[in-house]
Structure formats: structure tokens, C-alpha cells
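> predicted coordinates and the sequence they were generated for:
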Amino acid sequence: MRKAILCLLLMVCSAAHADSFQYPLEPQAVAPDTYVLEGKTEDFSRTNGGFIVNTGYIVTDNGVVVIDSGPSKRFGEQQRALIEETTGKKVIRLYLTHHHPDHFLGNQAYENVPRYALPASKQGMQAEGENFTSNLYRMTGDWMRGTSVVLPDKEAKAGTETIGGHELETIALSGHTPGDLALFDHTTGVLFSGDLVFNNRAATTPHADIDAWLKSLEKLQSLPFKVIVPGHGKVAQDKVPIEQTRDYLQWLMTTLKEGAANGLDMNEVMQTPMPERFKSVALAHSELQRSVSHLFPTLETDSLKPAKQAE
């Protein structure tokens, strides 16, 4: 009898433990047939399970097109289950906007679905995916249990294709990473920008080329979109998130270059006061500190070169 009670208690505890790893996925309709699962504007933690990213999906006549699979196997499985249960249609394609872990580590849930990414993104996933997985396990714990790297199996190419009544344009860019894919649905006017655009959340820069990033923002701003889904932050119906991202990146590079030119060290630059317009932007100070570590050493080295060598 005692053994039976113990087994029952273990079963109840196991079920409760499993329930505690449910992501709060609430589809947000942003246009006809188009939905976003909006993540928190936070750092990775054991509380949010890595759900700090916006993923989306488009319900076409032929099936569902998904944009980014999220940060873990659990997330991808729950995302796909929700999509197929609520739409009554199968997922027919997955687009991966770039190689950062919160955007592609849910790929295990889509192993039987064509997974599209730019070549540079696939290379990044292959080179860094295992380290990403280990780091996220350290930061988010058992939310990551069972997660392993599944690479894209299709090359995303720039161009327009009609899928189930939706005219989808794949746009190949770079700057946030060496390969940044944006997806523009001409049928609904929705632009999925990936992490080229942040909205009221400071941009991350571990693989950034700021000059290329600013050029990519010019391209996105020229598009006739009606709705923009940033990689992080609220969905918007205007170009303000693009303008804010550009403003932040320009301020960041000016700050770092001036710091290097004035002989400041990294710790001094990290203490730069945040301009008033960025004080309400989530994680602005902590991302400044990270960006100093990512970008400042190169700028510092360049500032110390003799004039002829610097040219």
C-alpha cells in the first residue's frame, strides 16, 4: 500500500513538473491569416524559459508558414501543436531569420518540414549551435531539456513566391548577423524583420556589422509595409521601430568611437549615461555593456594605429 501511494505521489509530481514547462503562447492576430507569438523583452532566465523572441505564422490556403521556431525543443513542439490545433492546417514551411539561438533551437519540432535559411545563417548554426544550446541550458535550466541542433535543409533565396494565396518576398540582408532574412507578405502588408529591428528593446550586437545593419534598415524602411513584426518588442503599424533601432545604433557607434578616440577604457565607456530617449528602452544599459565588449576592442585598436596605417 505504501509503495502504491509513493508511486502515485511520484506520478503527480512528474505531471506538475511537466506542466511547469508550458510556455504562455497566446496568438496575436496582426493581419488577415497572420499571427504573432510575442515574447518578453527580457534577458534569458529560468522564469521565461528563453521566450524573449517574437515568432509568427501565416495561414495560407496550402498550409501554414512559420517564421522562427523559438528557443528550445519544448517551445517548438508547443508552438507547432498550437498552430495546427487552432488553424486545422499543417505546417508546410519554416523560415529562420538568422542564427541566434532564440530563433532556431525549436527546429526539432519541424524535422519533417522544409526549413529555409540563408547560407550564412546555416553556417552560424552549424558552427555555434552546440555552444548556444549549452549556454541556454545554463541560463534557463530544464526548459532546454532534450534540445539539440537541427539545421535548415533548404536555402532561402531572395525573391518572391506565391504560397497558398500569399505573395511572400524573401529579402536577404545582413548587419545584425552575417545573414539576416526578412519576410514581406505583399498580400497582407506584414513585414517580419527578424532582429534587424527591435521595438523598445535595446539591440543586441554579438555578431553585428553596424554599417551593414544601417543599410539593411534603409532597405526595410523603403518597403510599403502596413505592419512590422520586430524580432523583439511590440508589433507596430508604422516605421517608428526602424527609426528607433537606427537611432540607437548610430548613438552606440558614436559613443564607442568617441570613447576610443579619447583613450577611455572599456569600463569607462560602459558607464556612459543613457540618453533620455533610450531610458525607457528595455535592457538599454545592460546591452550597452555587452556591446562595449563586442565592438569596442576593434575600435580601440583602430584608434591606436598610425594615421597612414589606419587608412
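Right, received. Where do you want to start?

> please count neighbours and contacts with C-alpha atoms only from this point.
Noted.

> which stretches in the stretch 201-311 of the chain count as strands?
Secondary structure of the stretch 201-311 of the chain by DSSP state E, counting those that start in this stretch: the strands cover 227-232.

> before we go on, here's another structure to hold up against the first:
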Amino acid sequence: MNRRRFLQSTTAFTLLSAAEFAPWQTISAFAKEMDEFVRGPAVKDHPLRQVSKHVWMIFSPDGFPTPENQGMMCNITFVNTAKGLIVVDSGASVQIGEMAIRQIKKAFKKPVIAIINTHYHGDHWLGNHAYVDAYGKDLPIYSHPGTIKAIEGIQGNMWRTLMEQWTNQATLGTRVVPPRLPLEDGAELKFGDVTLRIHQYGTVHTPFDLCVEVVEDGVTLLGDVAMDRRIANMDDGSYLGTLKAYAALEKTGSTLWLPGHGEPGPNVLSWNRELFEGIYRPCEQAIRDGLGLEEAKALVLKDSRVASRARDTKGFETNIGKYVSLAYLEAEAAGF
């Protein structure tokens, strides 16, 4: 018996036992509390705001999941087309997805007709559950073939469990709903008056990141390829791959970049490029000079591109050591 069924069975038994001793109103209130425990409570509303002619977003102020934010750590983006709404990255739980659906129903008299998940980290796709509940199990959900395979495999349940742990069970009740439809680099999806062009550059933040260019608006939705005042998790990524991707993205002609974490703006790529250069290039030099990891870290922290961003980069102090280690290992491997 899994945990959810165990909790449901326990709830039913408790209610039956309570029926002999408490009025129905008390039992009903207790049942609601138990249901919230089994499923996780609703997420408070976060406002919807317009970014460009066709692009809207629900901004997430936090960069990391906590019990307090209930996993609300990733921007949720909507592309408003003549055919309907396209969701790019659905959030970290069914509760977050339901909150987003409440918001779009206030603003638009049209349905969600497709979802694009940019990569397999759970804060970007676990909200799929809410959308298939609201718009049907046949709702098209797109992603890179590698992301589809990863979520269908170990990444799906792993991320569902991690989000529950990080939020003290606030996301409980979320079901793994993987994307089904593959998208490759250069693919175009046309929805009436809007064209979405897909960009994929190999290993960047993960091996399978998608960026979604809203052609008519000159806006590109970056997923976690770049972030605003937060270092992208590089455990599955590549610094050199990221720098290569930035050079290619700048050739798209987009003038506004919308990251998965942080504020959209015209300078998101340049901010990230300098930070990543400041982390990777000193490690590269340390390898050439035969210096160890700690010496490389000291060089990174002295680099002006890193030092100037340390104060306003979320999670800098707790994560910079790991990011230097990853850069050092990548530079070491590249040197052979």
C-alpha cells in the first residue's frame, strides 16, 4: 500500500470512529483538514501580468522551494494566441497549476490548448496534472524526446518526491503527468497569429533544454538556460554548452528574455554570461597552471564578474562552492 492510500484509509477509519462521538459539522471540518493533509493545501493566488503583446506570466518571487512558498519557485508563462492559451512550464505541483488556472480564467475567455515543458526538473512540469484535470487527458503536452524519456523514467517520481520533502508535503497529491509529444531544435508550432520556434543546443542546464521563441513578439522563453540573479543548477549541465547556447540565442533577434526564475529583461543573457565566464575561466586557468580546487575557488571569488554579482545572487553563499567544483571538473575534462 502506498503512502497516499494509507493516509486515505487512515482518514476513513478515523472518520468512522469519530461518527459516534461528534456532530456532523465537526466531522465535516475534520474531513476537510485530513483531505488537505492527504492532498496538500491550496496555493495562494499570484497575479498574472503581461510581458509583451502575446506573452503573460505568473512571476515567482522565490528561487528555491520551501514549506512557506509551497514550491512556488518557477515562473509560469502563457502565450495568448487566437486559438487558445499555450502554457510554457506549468509549475511544481497540482496546487500551483490550479492556482494558475484560476488566474487565467479571470483574464481570458479561452482554454489552454497545449503545454510545453522546457526540461525535466520538476518545478517546470509537475503542474501538468492540474491542466489535464481541467482541460482533458488528451491535452497536447510537448517537450524534448530526452525530457519525455527522463520524466517517464527515474526523474518523474524522483522530482515528485523531492518537492514533497522540500515543501513539508505541501505538494502532496500531485500526479506525474509526463509530456507526450516530441519537439526538436528548429521545430515551429503555429497557433493562428502566433508562431513558436523551438531552440535546443545540446547540454546547457540539462542535456535536453528547450527555449521557446515567440517570433512575433521578439521574446524568448528560456526555461533554466539562464536565470535572473540566481545561478542555474549545473549538476546536469555544462558551462561551455551554456556559453555556446547564449551566443546562438543572441542570433535569434529576440530583444526580451524571460527566464524560468527571476524577472524578464533585455540583459538576462549578458548578466548570466559574465557570471558563468567568471566562474569557468578561472577554473580553466587553474587547470592550465596546475592549481588545485581550493586555489581555483579563490580565483573565482576574486574575479570581478563574480564578486560584483555575489550580493544579489540568490543562494550564492550556499552554492558557489559546488558550482566552482563542477566548473573545475568540466575544465579538467576539457583539458584532456
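Looks like it arrived, so ask away. Source: prediction; values computed, not measured.

> so what number do they get for TM-score?
The TM-score (TM-score structural alignment, normalised by the length of structure 1) is 0.85; 302 aligned residues with a C-alpha RMSD of 2.9 Å.

> secondary structure element for the alignment partner in structure 1 of residue 198 of structure 2?
Using TM-score structural alignment, the partner of residue 198 of structure 2 in structure 1 is residue 170. Element membership of residue 170 of structure 1, judged by DSSP states H and E, is strand 166-173.

> after that strand, heading C-terminal, what element do we hit next?
strand 180-185.

> what range does that next one cover in structure 2?
Counting by TM-score structural alignment, strand 180-185 of structure 1 corresponds to 209-214 in structure 2.

> go through the matching stretch and flag the buried ones.
Within stretch 209-214 of structure 2, the residues that count as buried by 16 or more other C-alpha atoms under 10 Å are 209, 210, 211, 212, 213, 214.

> from these, which is closest to residue 269 of structure 2?
Nearest to residue 269 of structure 2 out of the buried residues of stretch 209-214 of structure 2 is residue 211 (C-alpha to C-alpha; 12.7 Å).

> that closest one against residue 221, yeah?
Yes. If you go by C-alpha atoms under 8 Å, residue 211 of structure 2 and residue 221 touch, sitting 5.7 Å apart.

> gap between the equivalent of residue 170 of structure 2 over in structure 1 and residue 78 of structure 1?
Residue 170 of structure 2 maps onto residue 143 in structure 1, with residues paired by TM-score structural alignment. Going from residue 143 of structure 1 to residue 78 of structure 1 by C-alpha to C-alpha, to the nearest Å gives 12 Å.

> now residue 208 of structure 1
With C-alpha to C-alpha as the criterion, residue 208 of structure 1 and residue 78 of structure 1 are 31 Å apart.

> repeat for residue 22 of structure 1
Distance of residue 22 of structure 1 to residue 78 of structure 1, computed by C-alpha to C-alpha: 8 Å.

> more crowded one of the two?
Neighbour totals were compared for residue 22 of structure 1 and residue 78, and residue 78 leads with 17 against 13 (other C-alpha atoms under 10 Å).

> how about the more buried one, what's its partner in structure 2?
Using TM-score structural alignment, the equivalent of residue 78 of structure 1 in structure 2 is residue 99.

> what segments of the stretch 151-300 of structure 1 are helices?
Assigned by DSSP state H, counting those that start in this stretch, the helices in the stretch 151-300 of structure 1 fall at 210-221, 240-261, 266-270, 284-304.

> make JSON lines from the ones you listed and add mean neighbour count and distance to residue 100 of structure 1 to it.
Conversion of these to JSON lines gives the following (neighbours: other C-alpha atoms under 10 Å; distance: least, C-alpha to C-alpha, whole Å):
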{"stretch": "helix 210-221", "mean neighbour count": "18", "distance to residue 100 of structure 1": "16"}
{"stretch": "helix 240-261", "mean neighbour count": "18", "distance to residue 100 of structure 1": "18"}
{"stretch": "helix 266-270", "mean neighbour count": "16", "distance to residue 100 of structure 1": "24"}
{"stretch": "helix 284-304", "mean neighbour count": "17", "distance to residue 100 of structure 1": "15"}
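
> off-centre distance for the helix or strand encompassing residue 10 of structure 2?
Assigned by DSSP H and E, residue 10 of structure 2 belongs to helix 3-18. Distance, stretch centre to chain centre, for helix 3-18 of structure 2: 34 Å (C-alpha atoms, centre = their mean, to the nearest Å).

> report the angle between the helix or strand that that helix is followed by and helix 3-18.
Next in sequence after helix 3-18 of structure 2, counting helices and strands by DSSP H and E, comes helix 24-39. Using axes from the mean of the first three to the mean of the last three C-alpha atoms, to 10 degrees, the inter-axis angle of helix 24-39 of structure 2 relative to helix 3-18 is 170 degrees.

> what about residue 69 of structure 2, neighbour count?
Residue 69 of structure 2: 16 surrounding residues under other C-alpha under 10 Å.

> so what corresponds to it in structure 1?
Under TM-score structural alignment, residue 69 of structure 2 pairs with residue 48 in structure 1.

> assign a three-state SS to that match, would you?
In three-state terms, and counting by DSSP: H, G, I helix; E, B strand; the rest coil, residue 48 of structure 1 is coil.

> that one and residue 169 of structure 1: what is the separation?
From residue 48 of structure 1 to residue 169 of structure 1 the distance is 32 Å (C-alpha to C-alpha).

> any idea how many residues pack against residue 177 of structure 1?
Using other C-alpha under 10 Å, residue 177 of structure 1 has 25 neighbouring residues.

> what's it in contact with, if anything?
Residues near residue 177 of structure 1 by C-alpha atoms under 8 Å, 6 or more residues apart in numbering: 98, 99, 207, 208, 209.

> tabulate those (a markdown table), appending neighbour count.
Listed next are the contacts of residue 177 of structure 1 as a markdown table, based on neighbours: other C-alpha atoms under 10 Å:
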| residue | neighbour count |
| --- | --- |
| 98 | 29 |
| 99 | 28 |
| 207 | 15 |
| 208 | 18 |
| 209 | 15 |
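
> now those in CSV, with distance to residue 292 of structure 1?
Compiled in CSV, the contacts of residue 177 of structure 1 are given as follows (distance: C-alpha to C-alpha, whole Å):
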residue, distance to residue 292 of structure 1
98, 22
99, 21
207, 13
208, 12
209, 14
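
> just checking, residue 114 of structure 1 touches residue 91?
No. Counting by C-alpha under 8 Å, residue 114 of structure 1 does not reach residue 91; the two are 9.4 Å apart.

> so the two - more neighbours on which side?
With neighbours defined as other C-alpha under 10 Å, residue 114 of structure 1 and residue 91 compare such that residue 91 has more, 24 against 15.
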